[in-house]
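Enquirer: Fold the following and give me the result.
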Amino acid sequence: MPLSTRPVDTPGSAAPGARRRWLALAVLMLPVLLVSIDNTVLSFALPQISEALRPTGTQLLWIIDIYPLVLAGLLVPMGSFADRVGRRRLLLTGALGFAAVSAVAAYAPSAEALVATRAGLGFFGAMLMPSTLSLLRNVFTDREERRLAIAIWASGFAAGSALGPIVGGFLLEHFWWGSVFLLAVPVLVVLLVLAPAFVPESRDPAPGRIDPLSIALAMATMAPVVYGIKTLAKSGPSTLALAGLAVGLLAGALFVRRQLRRPDPMLDVRLFTRGAFSGAVLVNLLSVFSLVGFLFFVSQDVQLVLGLSPMEAGLALLPGLAVMVAAGLLVVRVVRHVRPAHVVAVALLFSAAGYAVVAVGAGESTLVLLVAAFVVLSLGVGAAETVSNDLIVSSVPAEKAGAASAISETAYEVGAVLGTAVLGSILTASYHAHVVVPDGVPHTDAAAAAETLGGATQVAQTLDAGTAQTLLDSAHAAFGSGVGTTSLIGVVLMLVAAATALVTLRHARS
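Expert: Below you'll find the predicted structure:
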């Protein structure tokens, strides 16, 4: 069946001049950096949150997961809504709501309240993101300029994830854990002031109708699947885990069926029949999976095992951040001469090598080893993200730019969810299985120490020196064992991803 031939997106004004185009890009990078920072900014706040709110291991994972989960589930519906009401208008609405909820999250009194406010941030974050990449396509009509703009966009998206722990480390060095949320307020105030001046409005002149059932099916696909994966990774096969996966897959099948039958689908799933498009989406997802999964354990390792302060831990990741940005920009030149499939495959092999470095040194992690591993992994992520996003946008017709952008960003958020859900759950389960709590520790404290490394560190502060050291030795060894297992899984996944990229992107041209 042929692709839809809906009219090309129509800007609200003429294409801006060169200076205004790059100023528009700078303004649009604000929400990109903010939303991607928010995916990982809590990484280095986990120890303080564990001490202040005393979450269970499951609650700790949901504090991280709920934001990208809601964001991923709503990106496509919000992208469709933005086509209808105007992308800049929805961008500004999302900015206002995101800033307000961030202020509430900063003062959350309990783990449950923090989970709820993170869900609210995901809702408004979904309003922010679908507009950015589709607006860039509207602003940059020249192909070479657009390729560079997308490279900067992709580098900002990937770098924001790595920048989160650094920003978080600086704030946690001087303020309480809630300060990581207040970061959003001044950034979004700047966006609210500058976007109307430099970012032209655009919308689809023939938008599809709002489809509540498709929105419900999209959410019913995402949430149960992630829940099933989390439960399966932590507790092994169970009725709840398998039921969650079954419900999600059924909802996903119904969603696809509905989109194929509608004359104006919320998401044109036929885009996935294009090999370069579907392969690039998969690369996008797996690149972020590897990055977020790595940050989940390295942020705890450098603080709770190696004893670095939040600020020191954040600075330790700075070399990796610099390499990620540089790789994203330099790969634009490389891909002019080398087939995208080969560039992406090599990039994913670097990500596999980063995990391999940690797997080899598991149990004896040093700061140098972890920093080196992050640099190698970041090189792969920066290159793969830039190429995959460029292929996603360029491999579809212009009238499909909005849908392609929403899918690209959805893949990013699904990768963030699965990176924590899969690798984080496996690490938590391995830790719980191997840690030994000394006799004499009160039952409540023993349960907290057995749940997370942060819990064990906090409990140890209340014990006598000998018992505390025994608990910490066991907790560090259990965590190291979990890191080794998680890293080996990361290696295998990235090797499979590299092979998949060679196959699915083999017809993509530079």
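Enquirer: only C-alpha atoms for contact and neighbour calcs from this point on.
Expert: Will do.
Enquirer: how close does the most centrally placed residue in the chain get to residue 286?
Expert: With distances taken as CA atoms, centre = their mean, residue 416 lies nearest the centre of the chain, 3.3 Å away. Per CA to CA, to the nearest Å, residue 416 is found 9 Å from residue 286.
Enquirer: And the helix or strand containing residue 487, what's buried?
Expert: Secondary structure from DSSP states H and E places residue 487 in helix 465-504. Going by neighbour count (16 or more other CA atoms under 10 Å), the buried part of helix 465-504 is 467-468, 471-472, 474-491, 493-495, 497-502, 504.
Enquirer: that older thread, for whichever strand or helix holds the residue nearest to the centre of the chain, packing partners?
Expert: Element membership for residue 416 (DSSP H and E) is helix 401-418. If contacts are counted by 3 or more CA pairs under 8 Å, 6 or more residues apart in numbering; DSSP states H and E, helix 401-418 sits against helix 57-85, helix 111-139, helix 275-300, helix 367-394.
Enquirer: Sequence B follows; please return its structure for comparison with A:
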Amino acid sequence: MNQTITPLLRAGKKEWIGLAVIALPCLLYSMDLTVLYLAVPHLTAELKPTASQLLWIVDIYGFLVAGCMITMGTLGDRIGRRKLLLIGAFAFGVASILAAFSTTAEMLIATRALLGITAATLAPSTLSLIRNMFHDPEQRTVAIGIWGTSFSIGGAIGPLIGGILLEHYWWGSVFLVSVPVMVLLLIAGPKLLPEFKDPNAGKIDITSAMLSLVSVLSVIYGLKQIAEHGWGLIPGWSILLGIILGFLFVKRQKILKDPLIDMELFKTPTFSVALLANTLSIFVALGSFLFIAQYLQLILGLSPFEAGLWTLPMAAGNILGSMFVPILVKYFRPAYVISGGFVLSAIGFSLYAQLDGSSGLTYIVTGGIILALGICCVVILGTDIIVSAAPAERAGAAASISETGTELGGVLGIAVLGSIGTAVFRGKMESSIPEGLAPEAAEAAQSSIGTAVAIAKDLPEQVGSIILSSAKEAFTNSVQLTSIICASICIILAATVIYMLRNMKKGNET
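Expert: As a prediction, the model looks like this:
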């Protein structure tokens, strides 16, 4: 009996080709988060946005991706995951063309917002489709590894592709890369991807959708404001509003017949622990990357393109991790693989903590590869556990919870660790400002490493060198401290996962 059923559960050539097709839009999803940064000077010169408009051009995409994720995941469960993916792909392609040919700052903000809404259909739809295409646990882990790696590669190559395009074409060209890929998805998707939806799904509760959207947007907006400008009344109230609306959202789900999110999922220890592990792994990863990117450019003096090249080994670490995690779970219990990932991450952060103000590429490259391997173990297996813990008909909702958790983890890491790093930098700089420096310049030099470097260039050589060396030392100290904090968080999480998931069996146990 088993010999008859098992082959039917294993994915074949069609499913693996289908996986390659759905990995492409995931790659573009993360590329769109990073590719715009290099284009900012070019579009600023042409569209002449105000400072506020420029911030919205950069941020609105990520805001709406995170805010719409829960609704889109649940919508896919109701109307069909393939249908939602194809609708989203078509809309993403159209929005990309509109963004590329935007003639005003307002138009670019609107098209970036549309890109964010449509991008929110991609991650949960693709991940939930994997849940239906790969029934065999071992194959599904491999598939999720490839799926996760596509995001890492997209984020890594985004600046590189953007730089190449900007050398030969206008700023809008960075948005057109996605169009042929989306056309390919629209052609191949109906033939290679299965359709699946919850046959008993009710109507989407609009009130719940609005509560989730505004709640997530409020929290993320507040956290990003703190990361960019420090603590203040507006970001504080924004976060508080988001928490209150989130509480109301949860209360509403408990009384609805057809909730947007099945709150019973959170009562499953494996689901909750895996979600926590994923969220906090992205917290430490993105929070630390903020410092490393600045260290490469402002401390070591590399160009943005050179800095991007030196971060490519981390992408290679992600690829290696996606290959090894499916092998590891055959022989070791998930708790040990995830905990081992956190231990590797702690080692990577410990190497970051050894950076000094003059050299550090060896530590960055080595630490980055080890960190990428560790984070890969956590995120790939954690995502697999989250999606597998949900019933097949609720896989879209589970996938959206997973992706929303990683989005929140990222902005929370940047905000919290960024605030700690800023506080350390300011504290060190206060005692290092030379006497006689204008109060305005002294205050500006204490705000950030970028500002301090810019000010030092305009000062007399002797005073400027003092400011520059002090700023480099202060920033290096902030990198060291935040790296130690991240390493400590990883060790605590390693112990927590070992304890909470100790009863989960490894892949070859029944």
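Enquirer: hmm, back to that, mean distance between the helix holding residue 487 of structure 1 and structure 2 after superposition?
Expert: Once fitted to structure 2, helix 465-504 of structure 1 is off its aligned match by 3.4 Å on average (mean CA distance after the TM-score superposition for structure 1).
Enquirer: now do stretch 62-74 of structure 1
Expert: Mean for stretch 62-74 of structure 1 is 3.5 Å (mean CA distance after the TM-score superposition for structure 1).
Enquirer: and stretch 204-212 of structure 1, how far out from the chain's middle?
Expert: Its chain's C-alpha centre and that of stretch 204-212 of structure 1 lie 27 Å apart, by CA atoms, centre = their mean, to the nearest Å.
Enquirer: Can you state the residues of structure 2 onto which that stretch aligns?
Expert: Under TM-score structural alignment, stretch 204-212 of structure 1 corresponds to residues 198-206 of structure 2.
Enquirer: Counting neighbours, what do you get for the counterpart of residue 138 of structure 1 in structure 2?
Expert: Residue 138 of structure 1 maps onto residue 132 of structure 2 when the alignment is built from TM-score structural alignment. Neighbours of residue 132 of structure 2 under the rule other CA atoms under 10 Å: 18.
Enquirer: Next: residue 274 of structure 2.
Expert: 25.
Enquirer: what's the closest non-adjacent residue to it?
Expert: The shortest distance from residue 274 of structure 2 to any residue other than its chain neighbours is 4.8 Å, reached at residue 382 (CA to CA, 6 or more residues apart in numbering).
Enquirer: check contacts around whichever residue in structure 1 pairs up with the one you found.
Expert: The pairwise alignment with structure 1 assigns residue 382 of structure 2 to residue 388, based on TM-score structural alignment. By CA atoms under 8 Å, 6 or more residues apart in numbering, the residues touching residue 388 of structure 1 are 280-281, 283-284, 344.
Enquirer: From residue 235 of structure 1, how far off is residue 388 of structure 1?
Expert: Distance of residue 388 of structure 1 to residue 235 of structure 1, computed by CA to CA: 34 Å.
Enquirer: ok, now residue 134 of structure 1?
Expert: According to CA to CA, residue 134 of structure 1 stands 41 Å off from residue 235 of structure 1.
Enquirer: Same drill for those two, tell me which one is more crowded.
Expert: When residue 134 of structure 1 is set against residue 235 and neighbours are counted by other CA under 10 Å, the residue ahead is residue 134, at 25 against 12.
Enquirer: Now for the spatially closest residue to that one that is not a sequence neighbour, how many residues are close by?
Expert: Spatially, and ignoring its direct neighbours in sequence, residue 134 of structure 1 is nearest to residue 402 (5.1 Å; CA to CA, 6+ apart). For residue 402 of structure 1, the count of nearby residues is 29 (other CA under 10 Å).
Enquirer: With residue 374 of structure 2 as the reference, measure out to the nearest residue to residue 220 of structure 2 once chain neighbours are set aside.
Expert: Spatial nearest neighbour of residue 220 of structure 2, chain neighbours left out: residue 411 (6.5 Å); criterion: CA to CA, 6+ apart. Distance, residue 411 of structure 2 to residue 374 of structure 2, using CA to CA: 20 Å.
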